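1. give me a 3D structure for the following:
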Amino acid sequence: MNLAWMISTGAAVAAGGVLGALVAWQVRSRQARVKQRQLVVLAKEQYVNGTKNLRAANTRLQAALDQEKKALQGRLTAAAAEHRAGVGRLEAQLQHAYAEIERLKASALAIDDRRDPEPVEAHGFALTRPYTR
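-> Prediction:
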């Protein structure tokens, strides 16, 4: 074998290897770009679907919140009305109690006026009526 033939064969093999590597590189980079585009499209679809789902959930929750606000407003109105009614009942009872106290005071004063019309100086602080049982 000739040295020139060996060198040319080695150079051809090396050039073929380099050429094959370049072709393989081109094919693999094209496949990688296609795969990257597919993944980007898939990620965008997932993002859009996730956004749609979140918007739908937000709409549902907003409707539930509005409904709860209305229900709360109704409950507050009912509680306020119940409170006002209770206050009204208590005021009526209080007025009745004051009337009863006034009646009892009037009858007690009438009884005391018949017994002792003039106050007695008990301690020197003020003229008071002695407590009688």
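2. please count neighbours and contacts with C-alpha atoms only from this point.
-> OK.
3. strands along this protein, start to end?
-> Taking DSSP state E, the strands of the chain run over residues 120-121, 127-128.
4. can I get those in CSV with distance to Ala99 and mean neighbour count?
-> Output for the strands of the chain, formatted as CSV (distance: least, CA to CA, whole Å; neighbours: other CA atoms under 10 Å):
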stretch, distance to Ala99, mean neighbour count
strand 120-121, 29, 12
strand 127-128, 24, 12
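5. nearest to Ala64, of the ones you listed?
-> strand 127-128 (69.1 Å; CA to CA).
6. so which of the strands of the chain gets nearest Ala80?
-> Of all the strands of the chain, it is strand 127-128 that lies closest to Ala80, at 46.5 Å by CA to CA.
7. what packs against that closest one?
-> strand 120-121 (3 or more CA pairs under 8 Å, 6 or more residues apart in numbering; DSSP states H and E).
8. let's see this one next to it:
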Amino acid sequence: MYLIQAHLVFPHPPVASAVRRELLRASTPADGLEHVFVQVADGSATAVLFIRAPSLFQAEAAARGICANFLACSSTHPGARLLSVAVGLVPSLGHLLVSGGDAPGRDAPFGEPSGGNDLPWQHPDASGP
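-> Coordinates of the predicted model:
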């Protein structure tokens, strides 16, 4: 299974649950889509697509196809654009697994650490230079 991130921009602020629902509807069984997580901020959305595929290349192609279907068929998000599709990196995953779910920044948009830390995987209680 591959974690693929798609970054979309919208002319109007999107609602995460609506984007997630429409991405699920835009997929076909052949895409291998298992789960979708969407986080929105300032007229954009980061969708994390968990795709079962034999290779990364095929997973990214499936994600691009899902996003293309989303853009072509979305009745609630006309004018949305796809900025990028790429393998997703989750720097706080290790901390999340070790801590049992208390990861810093889990409520912050991807790529924005919370608590003022320079490193998104550094726990806010950790002392550092």
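9. TM value for the aligned chains?
-> Overlay of the two chains. TM-score (TM-score structural alignment, normalised by the length of structure 2): 0.17; 26 aligned residues with a CA RMSD of 3.3 Å.
10. show the subsequent helix or strand relative to the lengthiest helix in structure 2.
-> If you go by DSSP state H, structure 2 has its longest helix at helix 56-73. Using DSSP states H and E, the next helix or strand after helix 56-73 of structure 2 towards the C-terminus is strand 81-87.
11. what residues sit buried inside the helix or strand that that following strand is followed by?
-> Heading C-terminal from strand 81-87 of structure 2, the first helix or strand you meet, by DSSP H and E, is helix 93-99. If you call a residue buried by 16 or more other CA atoms under 10 Å, then helix 93-99 of structure 2 has these buried ones: His95.
12. could you do stretch 33-43 of structure 2 as well?
-> Neighbour-count burial for stretch 33-43 of structure 2 [16+ other CA under 10 Å]: Leu33, Val36, Val38, Gln39, Val40.
13. distance to Ala72 of structure 2 and secondary structure added to the residues you listed, as CSV?
-> Converted to CSV, these look like this (distance: CA to CA, whole Å; DSSP: H, G, I helix; E, B strand; the rest coil):
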residue, distance to Ala72 of structure 2, secondary structure
Leu33, 18, strand
Val36, 19, strand
Val38, 19, strand
Gln39, 21, strand
Val40, 20, strand
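14. for these, which one is nearest Ala18 of structure 2?
-> Nearest to Ala18 of structure 2 among these, counting by CA to CA, is Val38 at 9.3 Å.
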